[in-house]
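K.L.:
for reference, the sequence and a predicted model appear below.
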Amino acid sequence: MTFPMLPPEEYLDRVLSTLTPLDALEVPLEQAHGLVLAEDVRATVPVPPWTNSAMDGYAVRAADVAGARTAPVTLPVAGDVPAGARPMRLAAGTAQRIMTGAMLPAGADAVVRVEDTDQSPGALPLPEQVEVRAAVEPGANVRHAGEDVAVGQVVLRAGTALKATAVSAVASVGRSAVRAVPRPRVAVVITGAELADAGRELAAGTIPDSNGPLLSGLVAEHGARLTAVIHSADTPSALAEALRAAAADADLVVSSGGVSVGAYDPFAILAAARGQAEGPAGNDIDLATAKVAMQPGKPQGYGSVRTGDGRRVPVLGLPGNPVSVLVSFTTIVAPALARLSGHDAAEPGAPRDGGTRATARAAVRWRSPRGRRQHVPVRFVAPPEPVPAGSPPGTVWVAPSHRLGSGSHLVASLPAAQALAVVEADVDAVDVGDPVQLLALSAPAAPVPGSVW
């Protein structure tokens, strides 16, 4: 029996409809980079916290140096104000040497730049007096307390992605922790009786396991936290036990292999037996498979595992071939991680399939399977000769990273890939000069080393 293939967007909608962001936690600020805020952040201290100097120079009363408009004014230097010090009050008719960022002395209302005096900049002894050669207005070269942010003012709204600038802003307003959506915990399950540990001598019919390292790395690169890599035999009962073990300490389980129509595909067998409590899936594993109109990556699976504490942990079953794993992770798992971590709401302009889109042109010709959206690993190359007429200046040119194009088994050529070229389902061939959309392979949010959030 032939079943129709789902458009990739429809399948992704099915997956995402089962997911919601994880519950927020109180997170130390040093581990919050890359997370999404679950609360508004208000300032607990003003920014800046006190009035300070914007220049290296001399703190003065503007009225004491008003005469410098016509002739230099000489003032005795009563003290030094380095950054971090609490200065003494400035007496009328005197100056204090001050550095950038240092607290403005009480009584002072302006700073004269060192360049506008007879003194040289740098680490020199404190002079007994200073000749001021330019008048200043009150407030000149001064940063006033709270002029950036006042106490109680909202600095960041809930839903903000905590990039480096946002973390810096939170620190500046006196916060040491925030409520944020934690990093998803991801467990990986690898099926395939033919897979052997990397470096082992290969018996007949076996190949090195590249999916375990690939999925582990992709999980980390996309800002999630890897909790386990479990290998499963190609039987429904073995896979069921592996899924249960993986879900115990995870927010998402990602498996590879066993989702197609083969006689020994355990994910598909478990999905076909859904609802049969007496089978290996029992009452706690609920899986389904689908054919998706994409190449590579047509067979896909999804569902959930109920843990002993009552949690429903989502499961995404990917095909077993490594290029299919990469494409499926980029287009399906990455958006799922974005949903769990709150990033799809924090960055609503991002493409649904989790990447960053750009446009390039094909430097060579290749074929595409009509009826399925093709994702071809490509690299950036020099323009073809001759350059096709009408190519705009600054065109980015790409070619498949392997001469066999998007073959799902071409794992050794993947390091050469710099992006995925997306060819729509109604196209059966890409010609030299044709525009193609690029889906970036880089990750949206790298984890902090050692972070548990």
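P.N.:
Received the coordinates, thanks. This one's a predicted model, so the numbers in the text were calculated from it and none came from an experiment.
K.L.:
from here on, contacts and neighbour counts on C-alpha atoms
P.N.:
Will do.
K.L.:
quick one: residues contacting the spatially closest residue to residue 405 that is not a sequence neighbour.
P.N.:
The shortest distance from residue 405 to any residue that is not its chain neighbour, by CA to CA, 6 or more residues apart in numbering, is 6.2 Å, and that residue is residue 376. Contacts for residue 376 were tallied using CA atoms under 8 Å, 6 or more residues apart in numbering; they are 400, 405-406, 420-423.
K.L.:
any idea how far residue 317 is from residue 376?
P.N.:
Separation of residue 376 from residue 317 (CA to CA, to the nearest Å): 21 Å.
K.L.:
residue 49 too?
P.N.:
Distance of residue 49 to residue 317, computed by CA to CA: 52 Å.
K.L.:
more neighbours: the two, which one.
P.N.:
Regarding residue 49 and residue 317, a neighbour count based on other CA atoms under 10 Å identifies residue 317 as having more, with 28 against 19.
K.L.:
thought that one was touching residue 297?
P.N.:
No. The criterion here is CA atoms under 8 Å, and residue 317 misses it with residue 297 at 10.7 Å.
K.L.:
and stretch 136-146, what's buried?
P.N.:
For stretch 136-146, a neighbour-count test (16 or more other CA atoms under 10 Å) marks 136, 140-145 as buried.
K.L.:
so which of those residues sit within strands?
P.N.:
Judged by DSSP state E, the subset of the buried residues of stretch 136-146 located in strands is 142-143.
K.L.:
out of the buried residues of stretch 136-146, give me the two with the largest separation.
P.N.:
136 and 145 (19.8 Å; CA to CA).
K.L.:
and here's the other structure:
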Amino acid sequence: MTTPQKHSPNDPILLTSSLHVDEARKAIAQLVDDLISESRLRNDLGDVQTVTLDQAINRILAEDLLSPIDVPAADNSAMDGFAFNSDCLGNEDKPVTLKIVGTAYAGKPYEGRVGKGECLKIMTGALMPQDCDTVIPQEFTEQADPANNLLVTFKQNQVKRGENRRLRGEDLQSGKAAIHAGRLLRPSDLGLAASLGVGILKVHRKLKVAILSSGDELRPLGQDLDAGSIYDSNRYSLIGLLNRLDLEIIDCGIVRDDPASLKSAFIAAAEKADVLISSGGVSVGEADFTKQIMQELGDVGFWKIAMRPGRPMAFGVLKPTHSSNHKTLFFGLPGNPVAVMVTFYQFVRSALLQLNGASQTEPCLTQAIAQAPIRKKPGRTEFQRAIMERGSDGKPTVKITGSQGAGILRSMSEANCFVILYHDQGNIATGDWVDVALFDGLL
């Protein structure tokens, strides 16, 4: 098996035999890392922007967010109960009876003192008085004297010294990183920043990603179909995928299958974008001119990847003009609609996140139980479209969405996940556990 090798843009175009999926992913990650290190992409790729929290979702944090305050800002109660000084604890067999001297609420602290034999009724989040170090939960207490509702009693073995008290700065200390650079910002991150009083964040600028579809058979929406023609669905799938990452999209439309048109479109797109993604024109068909153009414009490998769907793919770097140092990362994806989405998920998404400064680029996997047998040949990685749900016993189950052809886009629309079947795996039996990648947040 041949893997991609480093070479200069003047070398002959790189051709490889079939690659494992993992080999292709490593090769892509290495080239992206090299390009970032050598500053060989757009000069402003590392530009930092300042955005408000309502604009920050799905952006990549460019600098550590340092907390300006301690969290919590002061010692406080972790639950509703009664605060007291633990010096009264000692004999676990003997109950403790304390006099209630007041009440502390969140945002309304108790100003008085709590003496020996006394306690303070306290609510979750209320400041701990200086005389108290422990909170007994309310449900562990009883009224000591029906005639006196200011006396409360509890068993000593139901609480330990210092329990149910949150200390100042125990969650986060002032000056420490609350969120680290490289984070793909999620709703919880925005809430955390707001809880610290931070209203703006520094993020990497959005990548500029150009997309185009190539093929004489493709027609735009709204145009009647003639014999042998089809509507271009791939650009709309890619637009949706890229919008999930909140990137700047440059839609270059449909390009005819001839060298002059493709070359002109590739040069125009590469001049404006950090990344160019094309669909179609990367197989060995007579009308597939992408290889020829890549020999003139850049340093691109044409790969056969041991996967289903999505076997042919092109990847590399374009340099549209000799007068500019600007280089554009290029992905040539298959033309089949499902293969476009699978190869984007498996290769392109991670590369875009890496290029945009993200520290976590790989999607998280989970597992589910196969509801029925799944046919699989060893020797390739398969991404089968499936529906994951919870079984009657509460365990996660998964079932395939029928026919898995690379052109059956309905199999993607009906699915909510991929079942990932690895290179050396064979057939899956009913009841086997399989790896699953959920679409939510990814596709």
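P.N.:
Good, I have the coordinates. Worth saying up front: this structure is predicted, and the values here are computed from it rather than measured.
K.L.:
measure the alignment partner in structure 1 of residue 210 of structure 2 to residue 253 of structure 1 for me?
P.N.:
In structure 1, the residue matched to residue 210 of structure 2 (TM-score structural alignment) is residue 187. The span separating residue 187 of structure 1 from residue 253 of structure 1 equals 5 Å under the rule CA to CA.
K.L.:
overlap of the contact sets of the two?
P.N.:
Shared between the contact lists of residue 187 of structure 1 and residue 253 (criterion: CA under 8 Å, 6+ apart) are residues 246-247.
K.L.:
which residue ranges of the stretch 1-150 of structure 2 form helices?
P.N.:
Counting by DSSP state H, counting those that start in this stretch, the stretch 1-150 of structure 2 has helices at residues 21-37.
K.L.:
tell me how far residue 95 of structure 2 lies from residue 259 of structure 2.
P.N.:
Here the criterion is CA to CA. By it, residue 95 of structure 2 lies 90 Å from residue 259 of structure 2.
K.L.:
export the contacts of residue 376 of structure 1 to TSV and tack on distance to residue 260 of structure 1, neighbour count and secondary structure?
P.N.:
Output for these, formatted as TSV (distance: CA to CA, whole Å; neighbours: other CA atoms under 10 Å; DSSP: H, G, I helix; E, B strand; the rest coil):
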residue	distance to residue 260 of structure 1	neighbour count	secondary structure
400	26	26	strand
405	22	17	coil
406	19	25	coil
420	23	27	strand
421	25	28	strand
422	23	21	strand
423	23	25	strand
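K.L.:
between those, which is closest to residue 272 of structure 1?
P.N.:
The shortest distance between residue 272 of structure 1 and any of the contacts of residue 376 of structure 1, using CA to CA, involves residue 406 and amounts to 29.5 Å.
K.L.:
ok, that closest one touching residue 367?
P.N.:
No. Residue 406 of structure 1 is beyond contact range of residue 367, at 9.7 Å (criterion: CA under 8 Å).
K.L.:
what residues are shared contacts of the two?
P.N.:
In contact with both residue 406 of structure 1 and residue 367: no residue, using CA under 8 Å, 6+ apart.
K.L.:
residue 301 of structure 1 maps to what in structure 2?
P.N.:
So, by TM-score structural alignment, residue 301 of structure 1 is matched to residue 314.
K.L.:
its match: how many residues sit nearby?
P.N.:
For residue 314 of structure 2, the neighbour count with other CA under 10 Å is 25.
K.L.:
quick check, it in a strand?
P.N.:
Yes. The assignment for residue 314 of structure 2, made by DSSP: H, G, I helix; E, B strand; the rest coil, places it in a strand.
K.L.:
just checking, it touches residue 299?
P.N.:
No. At 10.4 Å, residue 314 of structure 2 does not count as touching residue 299 under the criterion of CA under 8 Å.
K.L.:
ends of stretch 417-430 of structure 2, how far apart?
P.N.:
Its first and final residues considered, stretch 417-430 of structure 2 spans 18 Å by CA to CA.
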